[in-house]
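K.L.:
Could you look at this predicted model? Sequence included:
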Amino acid sequence: MMKIENPVLRGFNADPSMIRVGDTYYIANSTFEWFPGVRLHESKDMVHWNLLPSPLSTTTLLDMKGNPASGGIWAPDLSYADGKFWLVYTDVKITEGAFKDMTNYLTTATDIHGPWTDPIKLNGVGFDASLFHDENGKKYLVQQTWDHREYHHPFNGITLTEFDVKTMKLQPKTARTIYNGTQVKLVEGPHLYQINGYYYLFAAQGGTVFTHQEVVARSRTLDTLSFETEPGDPFITNMDTPDFYLQKQGHGALVNTPGGEWYYASLVARPWNHKNESAYDPRGWSTLGRETSIQKVEWDDEGWPRVVGGHGGQVEVEAPKDAILTKAPDNGDQHDDFDQSELALEWNTLRVPFENHMGRIGQGQLTLIGRDSLASDFDVSMVARRWQAFNFNAETKVTFKPYTYQQMAGLTNFYNDNHWSWIFVTWDEKKGRVIEVAENNRGHYTSYLKDDAIQIPDDVEAVWFRTQVRKQSYGYQYSFDGQTWQDVPVSLDAAILSDDYVLQTYGGFFTGAFVGLAAVDYSGYEQEADFDYFDYKELPD
């Protein structure tokens, strides 16, 4: 029998919303400030997953220019009813402070590949909104509710609001709080299901960190505060399993198979520790971000769902008995010669789509137009892909002719605008074209080579760059011929590119590390950089 190996979606694939349509399963994941919005995968066996085009691929559907790090798309909800897919998504504009300014939208499509309809604005009551299709024909928006008042808890329960399909609008006067969560607090991520005469509410609590958990409540009605919490332990959590390989499980979605089995898709993380650290405090650094796991679910005699193997979950899970073998890539390896006219599905940009203002692609070359620094929330000229393994090499070849130190282009490892590093070509007044390695750590910028920046010979047209990521640390190499590689004598701490590190000083900590290509020209003269290829190859743990 096939086995689900957790995590099934490796690297930053948080907040899974899983559904089944016929014999096919779909998962939608959060993308936050990365464009295009919402990551989609499909499978017929829950073991092997294929990446699909993202639904929010135009600025009509998603405009995030200026969004803060870890703003943007929070916890999308994918559902299927009335012969079409329904996608509810949130664009969060403020992440820090008393307020969470956001807008919830709805778009639909008859085909998962699109086209998706222009967005319908729903509300801004709270994030993690999902659409519930009642068997009686009614539809409801279920969501976390935000309270800015400093004398209240900001997570003010789960709100239910009727949605009128004729007008495609919510009915605000029908809004009611159906569940307040438990004393764990931070109740969010709600999904409603109708099973055996009950409404079952699955909701996350405890914050999306090592105290994360999922609870289940149920009710015969959708009346105000009518839901009763599942007795005993939380439905799923790793709060009390610090030695387990999988951590942070909680927020997710329930699905049943054609044969009547049940599974639950949850966010998950795989932290690691430095050799001199306790594995309990800090519990670890999750450089791959929050990934997706799938656990099998059974129902007890009282009609409550229970995770098979206990609430900590399992790494290996039995696949559905009626699974249909799905052909999918064995790993996350990627080689791109930039022969296509559009970016491959693995690539992402920050906040805005890859269009002419950012560069060009095709005929064996990616050209990036130098724009803002990597610390900007606006015009960043970068294409990047997720880290999906703890150990990998990534390399590229770049041609760049700067004439000021304000112009830079190269290979970057990036978490957000305050946490990144890169190796790049730039200009030095004394040496001309040089190679430098720099890091931005909590907004503090450090040039590591300075006066020892590596001079590029006049007869060298292009430079090759490589990064070698080895779980706890990583570094950079360069070559002038693509054959002989030289190490840059700088070893960087990978923990700086983790949710857990960023959380210590900043409230937005929801994504994961990326590796990519970037061009900066904050002089405003738009100097261009040409990249001939990109290669990402995973190595054994």
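P.N.:
Good, I have the coordinates. Computed from a predicted structure; not experimentally measured.

K.L.:
Only C-alpha atoms from now on, for both contacts and neighbour counts.
P.N.:
Will do.

K.L.:
Can you give me the neighbour number for D223?
P.N.:
D223 sits with 13 neighbouring residues when counted by other C-alpha atoms under 10 Å.

K.L.:
How about it: what's its closest non-neighbour residue?
P.N.:
Closest residue to D223 apart from its sequence neighbours, by C-alpha to C-alpha, 6 or more residues apart in numbering: I178 at 6.5 Å.

K.L.:
quick one: the helices in this structure?
P.N.:
Taking DSSP state H as the criterion, the chain carries its helices at 499-503.

K.L.:
wait, what's in contact with the residue nearest to D223?
P.N.:
G157, I158, T159, L160, L222, D223, T224, L225, S226, F227 (C-alpha atoms under 8 Å, 6 or more residues apart in numbering).

K.L.:
Can you lay out those as CSV showing distance to V352?
P.N.:
Below are those laid out as CSV (distance: C-alpha to C-alpha, whole Å):
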residue, distance to V352
G157, 33
I158, 31
T159, 31
L160, 32
L222, 39
D223, 41
T224, 40
L225, 41
S226, 42
F227, 41
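
K.L.:
In ChimeraX, how would I select the buried members of those residues?
P.N.:
Selecting only the buried entries of these in ChimeraX, with 16 or more other C-alpha atoms under 10 Å as the criterion:
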select :157,158,159,160,222,225,227
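
K.L.:
try this one side by side with the last:
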Amino acid sequence: MSAIINPILPGFNPDPSICRAGPDYYIATSTFEWYPGVQIHHSTDLVNWRLVGRPLDRASQLDMRGNPDSCGIWAPCLSHADGLFWLVYTDVKRLDGNFKDSHNYIVTAPDIAGPWSDPVYVNSSGFDPSLFHDDDGRKWFVNMVWNHRSNSIGGSPKHPAFAGILVQEYDAQAGKLIGEPENIFQGSPHGLVEGAHLFKRKAWYYLTVAEGGTGYDHAVTMARSRTLTGPYELHPDIFLMTSKDTPDAPLQRAGHGQMVETPGGAVYHTHLCSRPLPGTRRSPLGRETGLQKCVWGEDGWLRQAQGGLVPALKVDAPDPASRKRSSEPVRRTFDGTELPPEFQWLRTPLPERIFSLTGSALRLIARESIGSWFEQSLVARRQEHLHFRAETTLSFAPQNFQQAAGLVHYYNRHKFHFLAVTWHEDLGRVLTILSCPGDWPDGRLQFPLDPPVLLPVDGAVELAMEIDGADLQFFYRIPGSDWTQVGPVLDASVISDEGGRGEHASFTGAFAGMAAFDTSGDAISADFTQFTYIPEDA
């Protein structure tokens, strides 16, 4: 029997919402502050998945300039009904303190490739929205409700802030909610109820929610009711899946997903998960997407096919002929007119201000400092393996110490390692390392390469980094010479969800990419002629 190998979407791909349209499956995942918003992957066999789009790609749909780290697009919901794809999403504008400022929208498209509509604003009462299409033609908008009147301070929300699951009818013709919202589910005693999805089967309304926060107590909780508005009874096991009581399980932090039926009636359920480095509670790959096969019991409740609550690394696929494709090195030479699909940037809907494609290079237009929440010139791809090498070739002529460009291992403004070409007033063009190993809230830099390495006054420089679990080693060479290690071994584990502030405070994942800044305001350019990602544990 062919197998689904978890995680099916490696690297930062959390909060997976799955839907089927005919023979095709689609998963939408959160992108937080990375632009364009929402990742959508496609599969025909549930085994192999391909990125097919990021629909929120223009200012009328999404502008995240000023959004703090780990805000932006939370927990989208993708569905297919009435000949349209429906995408529901939240743009969160605040993380810390008692407020979230979470605004919910709907966009639609006749095809997964678009064109996607301008957004319809729905509400702001809480995050993690979903849209349920009932079999009587009515549509229902679902989201958790956030209660700021609690001790939810400092990025560690307590149970009272998660005040239940709201349902309200949505009038698609009018583009607005109608009737009154009803709080239909307060969650289990586990607490922190969010991420709700409804599913109807044999006159039962099934509700799956995420509970326990997105750390190591995360879970998928299940309930059901004969009526959409409840009351809902809890699953006899409470949870459909969780790893919270199994610290040695390879897939940790399992929770927040959605069920889907195959054309043959088999049931699968997505979930987020993480793979912490051995012996640690640090997950550089962030929250990834897994998929579990489930079965309906005689009591009408859904359970994992392999039994128990802990998600499996391998589960049976619907088609016994399906085979998982292996990972291979990816080399990009930036000779096209569009950015290669695996790359994203941060926050701004105006990419032309931070990069362009010249036909032979990716040209970064250096602007604000690395870690800026407004206009940062950083283009990167997800780290998808615990062991990999990344290489790039840079042409850059800095004129002062406020200008730098190079190769970066990046999580957010207080978690990154940056190998950069810059200018030293006494030495000329040099190579330095700017490192911020989890210093929150100040984001103070360390400079582990002292003194800096002298470079030729002009010409290209090749930069590389190797990640081996928790270790990062930078390299450089002048074209035609040998690679040389540069700087000490750095802590790559801090470039993780749990690094710095801890497991409940950061929600994205590690990226490898190219960055440039010019805090003098001259907007100097840096040309990157290639970027290569080589997985070593494929």
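P.N.:
All right, it came through fine. Note that the structure is a prediction, hence the values are computed from the model and not measured.

K.L.:
Now do the same for the residue nearest to D223 of structure 1: its match in structure 2.
P.N.:
Aligning on TM-score structural alignment places I178 of structure 1 opposite I184 in structure 2.

K.L.:
before we move on, what about A389 of structure 1?
P.N.:
With TM-score structural alignment as the criterion, A389 of structure 1 matches H385.

K.L.:
same deal with A253 of structure 1?
P.N.:
A253 of structure 1 maps onto Q258 of structure 2 when the alignment is built from TM-score structural alignment.

K.L.:
residues contacting D379 of structure 1?
P.N.:
The contact partners of D379 of structure 1, taken as C-alpha under 8 Å, 6+ apart, are K65, R371, D372.

K.L.:
Please identify the one among these that lies nearest to E395 of structure 1.
P.N.:
R371 (22.0 Å; C-alpha to C-alpha).

K.L.:
And that closest one? What does it align with in structure 2?
P.N.:
R371 of structure 1 maps onto R367 in structure 2, by TM-score structural alignment.

K.L.:
does its match really touch F517, like I thought?
P.N.:
Yes. Counting by C-alpha atoms under 8 Å, R367 of structure 2 touches F517, with 4.9 Å between them.

K.L.:
Tell me the residues that contact both of those two, please.
P.N.:
Common neighbours of R367 of structure 2 and F517 (C-alpha under 8 Å, 6+ apart) are Q376, S377, A523.

K.L.:
okay, now the aligned partner of the last one in structure 1: neighbour count?
P.N.:
The alignment partner of A523 of structure 2 in structure 1, by TM-score structural alignment, is E526. Number of residues near E526 of structure 1 (other C-alpha under 10 Å) recorded here: 18.

K.L.:
cool, R353 of structure 2 as well?
P.N.:
R353 of structure 2: 16 neighbours (other C-alpha under 10 Å).

K.L.:
coming back round to it: show me which of the shared contacts of R367 and F517 of structure 2 is closest to T44 of structure 2.
P.N.:
For those, the nearest to T44 of structure 2 is S377 (36.1 Å; C-alpha to C-alpha).

K.L.:
Quick one: neighbours of that closest one, just the number.
P.N.:
Count around S377 of structure 2 with other C-alpha under 10 Å applied: 28.

K.L.:
hang on, it packs against G371?
P.N.:
No. S377 of structure 2 sits out of contact with G371 when judged by C-alpha under 8 Å, with a separation of 9.6 Å.

K.L.:
Give me the common contacts of the two.
P.N.:
Common neighbours of S377 of structure 2 and G371 (C-alpha under 8 Å, 6+ apart) do not exist.

K.L.:
ok, back up a step: which of the contacts of D379 of structure 1 tops the neighbour count?
P.N.:
Neighbour counts for these, by other C-alpha under 10 Å, peak at R371, which reaches 27 neighbours.

K.L.:
Kindly state which residue of structure 2 is aligned to Y501 of structure 1.
P.N.:
In structure 2, Y501 of structure 1 lands on G499 (TM-score structural alignment).

K.L.:
Hmm, R282 and that match touching each other?
P.N.:
Yes. Between G499 of structure 2 and R282 a contact is recorded at 6.6 Å, counting by C-alpha under 8 Å.

K.L.:
quick one: contacts for H417 of structure 2?
P.N.:
V408, H409, Y410, I433, L434, S435, C436, P437.

K.L.:
Wait, the first one touches F418, no?
P.N.:
Think V408 of structure 2. Yes. V408 of structure 2 is within contact range of F418, at 4.3 Å (criterion: C-alpha under 8 Å).

K.L.:
what residue of structure 1 matches up with F418 of structure 2?
P.N.:
Aligned partner of F418 of structure 2 by TM-score structural alignment: W422.

K.L.:
again with V461 of structure 2
P.N.:
So, by TM-score structural alignment, V461 of structure 2 is matched to V463.

K.L.:
repeat for G114 of structure 2
P.N.:
Per TM-score structural alignment, G114 of structure 2 is aligned with G114.

K.L.:
shouldn't its match be in contact with P55?
P.N.:
Yes. Using C-alpha under 8 Å, G114 of structure 1 is in contact with P55, at 6.8 Å.

K.L.:
With neighbour numbers in mind, choose between the two.
P.N.:
Each of G114 of structure 1 and P55 has its neighbours counted (other C-alpha under 10 Å); P55 has more, 24 against 14.

K.L.:
quick one, what contacts A161 of structure 2?
P.N.:
W146, N147, H148, R149, S150, N151, S152, L192.

K.L.:
Excluding sequence neighbours, find me the nearest residue to the first one.
P.N.:
Sequence neighbours aside, G126 is the residue nearest to W146 of structure 2 in space, at 4.9 Å (criterion: C-alpha to C-alpha, 6+ apart).

K.L.:
The one you found against S102, yeah?
P.N.:
Yes. Between G126 of structure 2 and S102 there is a contact at 5.9 Å, judged by C-alpha under 8 Å.

K.L.:
chain center to stretch 19-31 of structure 2, what's the gap?
P.N.:
Between the centre of stretch 19-31 of structure 2 and the centre of its chain there are 16 Å (C-alpha atoms, centre = their mean, to the nearest Å).

K.L.:
Many thanks, we can stop here.
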